[in-house]
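Asker: how does the following fold in three dimensions:
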Amino acid sequence: MKNVKKPIIIGAVHLPYYGRNNPFQSYSEIEEYVMTNIKAHYENGIDTVYIQDENLTLGDALPETIALMSSLCKMVKHEFPEQKLGLIMQAVDGIAPIAAATVSGADFVRIKVFTGMIFKAEGIRRGVGETAMQYKSILHSNVKILADVHDREGIPMPGVPIEMAIDWAANTGADALILTGHNYDETLTFIKTAEQMDLNKPVLVGGSVNENNIYEILDHCEGAVVSSSLMLDEVEEGGLLKWDAEKIKRFADKVAAYKNRQ
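Answerer: Below you'll find the model as predicted:
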């Protein structure tokens, strides 16, 4: 953990399907759901969270996605102006996330396919990093970009070593890099590789993070995205709360004690 003073921990609140993916989903219910679960993070020690859109699309972000993500981020930033907030869209789109984050006052975006090319269930997806950087410049936007080097939901372009993929993302302009393998051992290999490179920017693990492995992760990089391991074991039927306040607090307390451990 050499590029930051304290660990960067980011919570992730995943949205239900909506719009053309689920026309029956109430938007007002999504607003209440987001506020309930983000509040659980902010009030229990995780002060940086992103809202994750999961609507399936083969092309650019859909209009309802741009509208909803902008609206949700604006709502959260109005209620919690001092806390850090980001967003991620399921669509591989270099423009829509930057636009939504900029107009809503969000602090950062996560872009899953930033450089290179990846094979996913829905087909080949190509990096949108150059487009994102150009659009950010056009808007004079201060939004930070967290870029995945590989999206673990797909297979990266063959023949590209992880060192080269890391370099591509770093040199294209990402403010921080997210490294996640298809399993935890591969993730460790990735972050140990990045640790030996002169990147001068934070590296985070993007998945499979929990209370038991967070110290090992922080020994080799600057932070992590954590979500599934902090969810409630059982969600009340019809309930909106899905993340466990006690798990969040315990995890945040453990991270806070990282530098003081024996």
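Asker: all contacts plus neighbour counts: C-alpha atoms, from now on.
Answerer: Fine.
Asker: wait, residue 172 touches residue 131, no?
Answerer: No: with contact defined as Cα atoms under 8 Å, residue 172 does not reach residue 131; the gap is 10.2 Å.
Asker: before we compare anything, build this one as well:
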Amino acid sequence: MNNFQKMFKSENPLIGMIHLPPLPDYDGSPGIDAVIKSALNDLRILEELSFDGALIENEYDQPHRVKATQETIDAMILVTKAVVNARKNCKIGVEILLNDPKASLDVAKTANADFIRTDYFVDPMTRPGYGEFDIDPEGLIKYRKDTGSEHILIMADIQVKYATMLIDRTIAQSAKLAEQHHADAIIISGDATGDAPVINDLDQSKAATEIPVIIGSGFDAENGQMLLNHCDGAIVGTALMKDKVVNTEKSRKLLTALGRLQ
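Answerer: Predicted coordinates for the structure are as follows:
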């Protein structure tokens, strides 16, 4: 049994997104108390509907910074601590966007969260407006060990949406590299938020590795049951949300389509 299966006991776990309003060091922030209130309300709905996990992201810190400021890290710690302290059953994860997995680990460790997501792990990639990203899987795994954070799982995207590969590599090769560099699960997304991944990408990645393959975008009531035949779980955002927050009716629609609600 791998680390992901030890953490998420159910088959094909569903992880719901908690997209935070702008944090206090961004224009338009409602303030930290309002950010925490929004996160806790999203968590309440996810737990009432028996989601297996919740992933906190500073989605509306726009434009994203490549590396987090200390203010962002401090705010994410406050929000994540509040969510962790309020959760009953959900496993809690965190990702500081756009590309700061060490900061995400710092938040997770301080707040007693369970996992992080990192968009850029083994694949050399570039993105308009941001340029080429630092890729250092060895350094991240060493940092996890050196900070006593080895209990925190790393869920790593491969060939992630919105960015362009800088080398010629198959999705199976990226999946195998992520496994070799000690990712606990790999995440495969479509070309943009709300777009489902290509089935062949899921199948090729599962064939190449022994760690779980998780869907990172585009999972919804129409395609969810079919997609679960090709993966080991899903991170769900767009299909759950209305007006940028988790919506009970939309969440129930998804779970009903999956046969998880009567």
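Asker: care to give me the TM-score?
Answerer: TM-score for the superposed chains, counting by TM-score structural alignment, normalised by the length of structure 1: 0.87, backed by 249 aligned residues with a Cα RMSD of 2.3 Å.
Asker: give me the element the residue most central in space within structure 1 is part of.
Answerer: Closest residue to the average C-alpha location of structure 1: residue 110 at 4.8 Å, with Cα atoms, centre = their mean. Here residue 110 of structure 1 sits within strand 108-111, counting by DSSP states H and E.
Asker: which part of structure 2 lines up with that strand?
Answerer: Under TM-score structural alignment, strand 108-111 of structure 1 corresponds to residues 115-118 of structure 2.
Asker: need the single longest strand in structure 1, by residues.
Answerer: Determined from DSSP state E, the single longest strand within structure 1 is strand 8-14.
Asker: report the angle between the following helix or strand past it and strand 8-14.
Answerer: Toward the C-terminus, strand 8-14 of structure 1 is succeeded by helix 27-42 as the next helix or strand (DSSP H and E). Orientation check (axes from the mean of the first three to the mean of the last three Cα atoms, to 10 degrees): helix 27-42 of structure 1 against strand 8-14 gives 160 degrees.
Asker: how close does helix 27-42 of structure 1 sit to structure 2?
Answerer: Helix 27-42 of structure 1, aligned to structure 2 and superposed, deviates on average by 1.0 Å (mean Cα distance after the TM-score superposition for structure 1).
Asker: just the buried residues of that helix, please?
Answerer: 30, 31, 33, 34, 35, 37, 38, 39, 40, 41, 42 (16 or more other Cα atoms under 10 Å).
Asker: identify the residues contacting the longest strand of structure 1?
Answerer: 34, 37-38, 41, 46-54, 204, 222-227 (Cα atoms under 8 Å, 6 or more residues apart in numbering).
Asker: against structure 2, where does it fall?
Answerer: So strand 8-14 of structure 1 sits over residues 13-19 in structure 2, by TM-score structural alignment.
Asker: also stretch 200-213 of structure 1?
Answerer: Against structure 2, stretch 200-213 of structure 1 falls on residues 210-223 (TM-score structural alignment).
Asker: try stretch 63-70 of structure 1
Answerer: Using TM-score structural alignment, stretch 63-70 of structure 1 pairs with 70-77 in structure 2.
Asker: list the buried residues in the matching stretch.
Answerer: So for stretch 70-77 of structure 2, counting by 16+ other Cα under 10 Å, buried means 72, 73, 75, 76, 77.
Asker: try stretch 50-59 of structure 2
Answerer: For stretch 50-59 of structure 2, the neighbour count (16+ other Cα under 10 Å) marks 51, 52, 53, 54, 55, 56, 57, 58, 59 as buried.
Asker: need the contact partners of that stretch.
Answerer: In contact with stretch 50-59 of structure 2 (Cα under 8 Å, 6+ apart) are residues 8, 10, 13-23, 39, 43, 46, 76, 80, 89-97.
Asker: can you rerun that using 7 Å?
Answerer: Contact with stretch 50-59 of structure 2 is made by 8, 13-20, 22, 90-97, as judged by Cα atoms under 7 Å, 6 or more residues apart in numbering.
Asker: perfect, I'm done here.
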